[in-house]
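Participant: the sequence isn't on hand, but the structure is:
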């Protein structure tokens, strides 16, 4: 594991905010982290931490018009699913960071989170929100997004994940460090962001590949430039599409011909 991930695990503390019945099915991720802080969303004494989660979401997505109203966070995420992430004691933050995070009076501050919601079929989960404050604070939080998603998937023992993101999003590269992305829909017209697509992940890489020093990428048989995304829609008609890589120039795809019945 690279030193930056060891550094994050040393200075940050993991947390999970979920109802007790969800917690019954979790397990320690094996990353050698500290004891997980647990917050029950039905316990009103955790209201202050809920406010800090909202602040984290606003800082991460407010500028993209995708910040969540508080009722959405509770009804659609916290009650059925879980929020898992990493945080830090408020007294370890600079005065400027405390002000930005509205941390006055708080003791533990979330710096990253992954919100996952169980689907009503096939034991799969929906990855609703991945965010971290990397680049927004004086702390060096490089790698925190990847660490957070990996930690959440393992803590919840998720074997099949469905998610939605944007072709232009830097998060695609992060998701690809964990698994190839099988395209469920190449274009979501109902999403707020016009270039959104839906994907499915099942074949997650081992931690040695995720956090190792060597870049890992599966073989591909098709390359699409970023200004040629309509071609993916055309290919989707006749092929199963797996996104296996992305760089500044193109998106790398593995295509498998669909068989007719």
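Facilitator: Sure thing, it's come through. Please read all numbers here as calculations on a predicted model, not as lab measurements. Numbering: from 1, shown residues only.

Participant: going by C-alpha atoms from here, please, whenever you check contacts or count neighbours.
Facilitator: OK.

Participant: need the contact list for residue 113.
Facilitator: Shown in contact with residue 113 (Cα atoms under 8 Å, 6 or more residues apart in numbering): 83-86, 129-132, 148-149.

Participant: out of those residues, which are buried?
Facilitator: Buried subset of the contacts of residue 113 (neighbour count, 16 or more other Cα atoms under 10 Å): 83-86, 129-132, 148-149.

Participant: tell me which element residue 149 falls in.
Facilitator: Under the criterion of DSSP states H and E, residue 149 resides in helix 144-155.

Participant: which strands or helices does that helix pack on?
Facilitator: helix 3-11, strand 82-89, strand 112-118, strand 125-132, helix 171-176 (3 or more Cα pairs under 8 Å, 6 or more residues apart in numbering; DSSP states H and E).

Participant: included below, for side-by-side comparison, is a second structure:
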């Protein structure tokens, strides 16, 4: 099963035009339109990485870190889809290793995850937790090519008017400002990190206000957070990350600072 992600702040796009054969075929291609290829990130379920179907429990206490579950069989943090088969509710969240074995269900549920799934405090519910992996797929879109036979005449029924001198002057001034802006050197881009996982993920939230409050808390602590909105099957969620760190030393310092703020389950991610 593939879950398409429509991220506000994420995404990659490119334009690829394919020409085949001789000049005549290329002309036909140009007249028919160009093909643009847009790369879309989506989540694909990876049960081979992690999957369990068993009872989960929220103990009723508020928890930090947004939407997450914890299980003793986890080897490393993962992004997961958490389903409640009894009513079809689901949410995207994080999966962590549960260190302490307490009586009752092995699957521990955070307060935000319980709220998203409609779970009551102290009442176990059967949950299915499956790891997710991201992949990029190409989505082709046709772009209309300009008609070579079009001229500059106004179409029928459209009245042509002459701009007043003041309007012409304003337009010329705007063009001059545009040219000046184009001639100005672009601001230097931040240096890319050499780390495979330069960001620290603080949590995944099903409520935007909770994500924004967490980001503001990180900002008050001197860090630069980013809130990323994504969705799965039409249901939105928000990730809070900090970074990128340029070096391993900087990443360790970031992680230590985040954990001092109470987010002990934060971990390094690619983006």
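Facilitator: Done, it's in. Model, not experiment: these values are computed from the prediction.

Participant: report the TM-score for the pair.
Facilitator: For this chain pair, the superposition-based TM-score is 0.21 by TM-score structural alignment, normalised by the length of the first structure; 93 aligned residues with a Cα RMSD of 6.0 Å.

Participant: pull the most distant pair out of the buried ones among the contacts of residue 113 of the first structure.
Facilitator: 86 and 129 (14.2 Å; Cα to Cα).

Participant: identify each buried residue in whichever strand or helix holds residue 93 of the second structure, please.
Facilitator: Assigned by DSSP H and E, residue 93 of the second structure belongs to strand 89-97. For strand 89-97 of the second structure, the neighbour count (16+ other Cα under 10 Å) marks 90-97 as buried.

Participant: is it fair to say residue 241 of the first structure lies in a strand?
Facilitator: Yes - counting by DSSP: H, G, I helix; E, B strand; the rest coil, residue 241 of the first structure is part of a strand.

Participant: any idea how far residue 207 of the first structure is from it?
Facilitator: In this structure, residue 241 of the first structure and residue 207 of the first structure are 25 Å apart, going by Cα to Cα, to the nearest Å.

Participant: neighbour count: the two, which is higher?
Facilitator: Neighbour count, other Cα atoms under 10 Å: between residue 241 of the first structure and residue 207, residue 241 has more, with 25 against 12.

Participant: I'd say the more buried one and residue 198 touch.
Facilitator: No - checked against Cα atoms under 8 Å, the pair residue 241 of the first structure and residue 198 is beyond contact range at 11.6 Å.

Participant: angle of the helix holding residue 149 of the first structure against strand 125-132?
Facilitator: Put simply, helix 144-155 of the first structure runs at 150 degrees to strand 125-132, going by axes from the mean of the first three to the mean of the last three Cα atoms, to 10 degrees.

Participant: where along the stretch 151-271 of the second structure do the strands fall?
Facilitator: Counting by DSSP state E, counting those that start in this stretch, the stretch 151-271 of the second structure has these strands, from start to end: 199-205, 225-232, 235-242, 267-269.

Participant: most tightly surrounded among those strands?
Facilitator: Mean neighbour count (mean count of other Cα atoms under 10 Å) peaks for strand 199-205 among the strands of the stretch 151-271 of the second structure, with a mean of 26.

Participant: quick revisit: mind putting the helices and strands packed on helix 144-155 of the first structure in a markdown table, distance to residue 155 of the first structure included?
Facilitator: Conversion of those to a markdown table gives the following (distance: least, Cα to Cα, whole Å):
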| stretch | distance to residue 155 of the first structure |
| --- | --- |
| helix 3-11 | 15 |
| strand 82-89 | 9 |
| strand 112-118 | 11 |
| strand 125-132 | 13 |
| helix 171-176 | 17 |
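
Participant: which one of these is the most hemmed in?
Facilitator: Mean neighbour count (mean count of other Cα under 10 Å) peaks for strand 112-118 among these, with a mean of 24.

Participant: what about the longest strand in the second structure?
Facilitator: strand 125-143 (DSSP state E).

Participant: quick one: buried residues of the host helix or strand of residue 49 of the first structure?
Facilitator: For residue 49 of the first structure, the element it lies in under DSSP H and E is helix 47-61. By neighbour count on 16+ other Cα under 10 Å, the buried set for helix 47-61 of the first structure is 49-50, 52-60.

Participant: one more: stretch 126-136 of the second structure?
Facilitator: Neighbour counts over stretch 126-136 of the second structure (16+ other Cα under 10 Å) mark 126-132, 134 as buried.

Participant: cool, thanks, signing off.
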